[in-house]
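Chemist: Give the three-dimensional model of this entry:
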Amino acid sequence: MDVSIKITDRNGQSHQVLAPTDMNMNLMEVVRMYELAEEGTIGICGGMAMCASCQFYVLNDFSLPEKSDEEDAMLWEAFNVKENSRLGCQIQITSEINGLEVELAPE
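Modeler: Prediction:
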């Protein structure tokens, strides 16, 4: 099954995308799959929660899984962090996130 996610890129363009729940993907990989960020500007660490290049803001009221200590620590060091900041590599694509709306943080 696919879930629908609305992703606003770094240029302010909005994209409604479908992401498969059966491929063990995360939000950062979905952004890469649809090429919504310039090559080499997202997921630089390969999804290890070590670079914050996949930081995004949650725009709608959504209950996402709790942040891990690694994600929390990385966001503590990152730039442009807001209350609703999360790392895309830490958000798995599951049926629970159908309808999620996010915006990529500035590079």
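Chemist: can we go C-alpha only for contacts and neighbour counts from here?
Modeler: OK.
Chemist: Tell me where the chain has helices.
Modeler: Assigned by DSSP state H, the chain shows helices spanning 27-33, 69-77.
Chemist: how about this one, so we can line them up?
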Amino acid sequence: MSDIKIKVQDYSGEVKELEAPTDMGLSLMEFLKANEYPILATCGGMALCATCHVKVEEGMDALNEPGDQEMDQLDILPNAEFNSRLACQLRLHPDMDGLSIRLAADEDQE
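Modeler: Below is the predicted model of the structure:
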């Protein structure tokens, strides 16, 4: 099976469980944009803008370690926490089944 389930909490607090394909090489950011979440991704997924900032509520252990460029961006966010990640740097894979995230880029403006 190549689909996984991901729970996404939007800025209003609404949570939806979505099925995500793992066989297309999509990033979490691309998947969120395809599902019409308000992800700006102004840098196109290059870890340069942090407009795809998410907070991982469940499943952090299934994710790859953040690279230097991602860490540099997270370091400048006023609301970054231990569970903060950039969705553009997370490629969907079967181990991510059950992942739960909360959109957080809009919080950065507060």
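Chemist: Now the TM-score, please.
Modeler: For this chain pair, the superposition-based TM-score is 0.91 by TM-score structural alignment, normalised by the length of the first structure; 104 aligned residues with a CA RMSD of 1.1 Å.
Chemist: show me the contacts for the residue nearest to the spatial centre of the first structure.
Modeler: In the first structure, the centroid-proximal residue (CA atoms, centre = their mean) is residue 88; its distance is 2.6 Å. By CA atoms under 8 Å, 6 or more residues apart in numbering, the contact set of residue 88 of the first structure is 26, 27, 28, 29, 54, 55, 56.
Chemist: give the contact list for residue 78 of the first structure.
Modeler: Shown in contact with residue 78 of the first structure (CA under 8 Å, 6+ apart): residue 52.
Chemist: That one and residue 89 of the first structure: what is the separation?
Modeler: According to CA to CA, to the nearest Å, residue 78 of the first structure stands 15 Å off from residue 89 of the first structure.
Chemist: ok, the nearest residue to residue 101 of the second structure once chain neighbours are set aside - contacts?
Modeler: Of all residues not flanking residue 101 of the second structure in the chain, residue 56 sits nearest, at 4.4 Å (CA to CA, 6 or more residues apart in numbering). For residue 56 of the second structure, the contact set (CA under 8 Å, 6+ apart) comprises 83, 84, 85, 99, 100, 101, 102.
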